[in-house]
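Visitor: I need the structure of the sequence given here:
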Amino acid sequence: MKNTIEEIKKNLDALNSRADNMEERISNVEDGNIELLQAEKEREARLKRNEETLRELSDTIRRCNVRIIGIPEGEEKEKGAESLFKEIMAENFPNLVREMDLQVTEANRSPNFINARRPTPRHIVVKLAKVNDKEKILRTARQKKLTYKGTPIRLSADFSAETLQARREWNDIFKNLKDKNLQPRILYPAKISFKYDGENKNFPDKQKLREFI
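Guide: Take a look at the predicted model:
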């Protein structure tokens, strides 16, 4: 009996030792997984920061640009896009043109190629010499309906594709706020702002807006 008990004890000690080893190995694997998850989160954070930096750089390069939306294809071929922009300015902002020493660095269609699947004309991008001139033009443009030879057109700031997409995601909400006369605006890069109880409210994303509502 004594020998049997000793044998059982040895077997139990061996099992306990194996269990301890197994727990240690599991703990090491779990620690390794935590480290991998942490490394993945850090990599994703760096990637997001890099993407934001590239977007901001791209937007900075465009900070003096104005986009003209709605000009039929080919209108600029005879006189050039720069002359067309000056015609638009003279037609819609005669007083502003007299006040400003407007200097255009370059003007062209964007993108460079025509997409046959796209039903609307390409935008014309005009690069001005001064960012203040762009801001004056856009500020005045928000207060009136613009035309080119009687055809309705729009002027907007020029942003990177990533910023434009982020701003478009507010379109439906922007329209609803405008219908309620809350004076909505899209702030850079893609924040929505509107007046509520006499105060300006700014929201960086839809989740923050939902929490406010």
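Visitor: going by C-alpha atoms from here, please, whenever you check contacts or count neighbours.
Guide: Fine.
Visitor: buried ones in the helix or strand where residue 164 lies?
Guide: Take DSSP states H and E as the rule and residue 164 turns out to sit in helix 161-168. Residues 162, 163, 167 are the ones in helix 161-168 that count as buried (16 or more other Cα atoms under 10 Å).
Visitor: reformat those residues as JSON lines; add distance to residue 82.
Guide: What follows is the buried residues of helix 161-168, written out as JSON lines (distance: Cα to Cα, whole Å):
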{"residue": "162", "distance to residue 82": "27"}
{"residue": "163", "distance to residue 82": "26"}
{"residue": "167", "distance to residue 82": "27"}
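Visitor: which of those residues sits closest to residue 65?
Guide: Closest approach between those and residue 65, by Cα to Cα: residue 163, at 14.5 Å.
Visitor: related to what we said a few turns ago, helix or strand right after the helix holding residue 164?
Guide: Next along the chain after helix 161-168, taking DSSP H and E as the criterion, comes helix 171-179.
Visitor: and that following helix, how far from the chain's centre?
Guide: 18 Å (Cα atoms, centre = their mean, to the nearest Å).
Visitor: please identify the buried residues of that helix?
Guide: Residues 174, 177 are the ones in helix 171-179 that count as buried (16+ other Cα under 10 Å).
Visitor: that helix to helix 161-168, inter-axis angle?
Guide: 50 degrees (axes from the mean of the first three to the mean of the last three Cα atoms, to 10 degrees).
Visitor: one more, so I can put them side by side:
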Amino acid sequence: KNATNEVHNKIEVSNARIEEAERRCELQDTIIEKEEAEKKRDKLIQEHKRRVQELSDTIKWNNIHIIGITEEEERGKNTEEVLEQITAENFTNLRKETDIEI
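Guide: Have a look, this model is predicted:
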């Protein structure tokens, strides 16, 4: 009977060790999954930052200031109309000699 109890105790200890090892493996898997998810999130954040910067640059690029034209004049016209006005006022001969498209 004593030998049986001893074997039984050893089996219980072995089972406890196996369960602990499985728990640690599961925790390690969870950590790896979270690290991968964090890397993906960081990549998405960087991509979104890049896109926001591109949009910001595009907006700034289109916001030109033309010397000699007041903001009130600019506000009511699109870029093509402003450039046509400048060309008509300053380059009348050039406009007649060549076919300029804006």
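Visitor: in the second structure, point out the residues matching the helix holding residue 164 of the first structure.
Guide: The aligned range for helix 161-168 of the first structure in the second structure is empty, by TM-score structural alignment.
Visitor: do stretch 91-108 of the first structure as well
Guide: Alignment of stretch 91-108 of the first structure against the second structure: no match, by TM-score structural alignment.
Visitor: do the same with stretch 186-195 of the first structure
Guide: The aligned range for stretch 186-195 of the first structure is empty, by TM-score structural alignment.
Visitor: please state the offset of that stretch from the chain centre?
Guide: So, by Cα atoms, centre = their mean, the centroid of stretch 186-195 of the first structure is 11 Å from its chain's centroid.
Visitor: distance between the ends of it?
Guide: Terminal residues of stretch 186-195 of the first structure are spaced 12 Å apart (Cα to Cα, to the nearest Å).
Visitor: stretch 192-204 of the first structure: which residues count as buried?
Guide: Buried residues in stretch 192-204 of the first structure, counted by 16+ other Cα under 10 Å: 192, 193, 194, 202, 203.
Visitor: what strand or helix carries the most centrally placed residue in the second structure?
Guide: Centroid-nearest residue in the second structure: residue 48, 1.5 Å away (criterion: Cα atoms, centre = their mean). Using DSSP H and E, the element containing residue 48 of the second structure is helix 2-62.
Visitor: other SSEs contacting that helix?
Guide: Here helix 2-62 of the second structure is seen to pack against no other helix or strand when contacts are counted using 3 or more Cα pairs under 8 Å, 6 or more residues apart in numbering; DSSP states H and E.
Visitor: tell me, it lands on which residues of the first structure?
Guide: With TM-score structural alignment applied, helix 2-62 of the second structure matches the range 2-62 in the first structure.
Visitor: about what we covered before: tilt between the helix holding residue 164 of the first structure and helix 2-61?
Guide: With the same axes, to 10 degrees defining the directions, helix 161-168 of the first structure sits at 90 degrees from helix 2-61.
Visitor: distance between helix 161-168 of the first structure and the chain's centre?
Guide: In this view, helix 161-168 of the first structure has its centroid 4 Å away from the chain centroid, taken as Cα atoms, centre = their mean.
Visitor: ok, back up a step: nearest to residue 147 of the first structure among the buried residues of helix 161-168 of the first structure?
Guide: Within those, proximity to residue 147 of the first structure (Cα to Cα) peaks at residue 167, which comes in at 24.2 Å.
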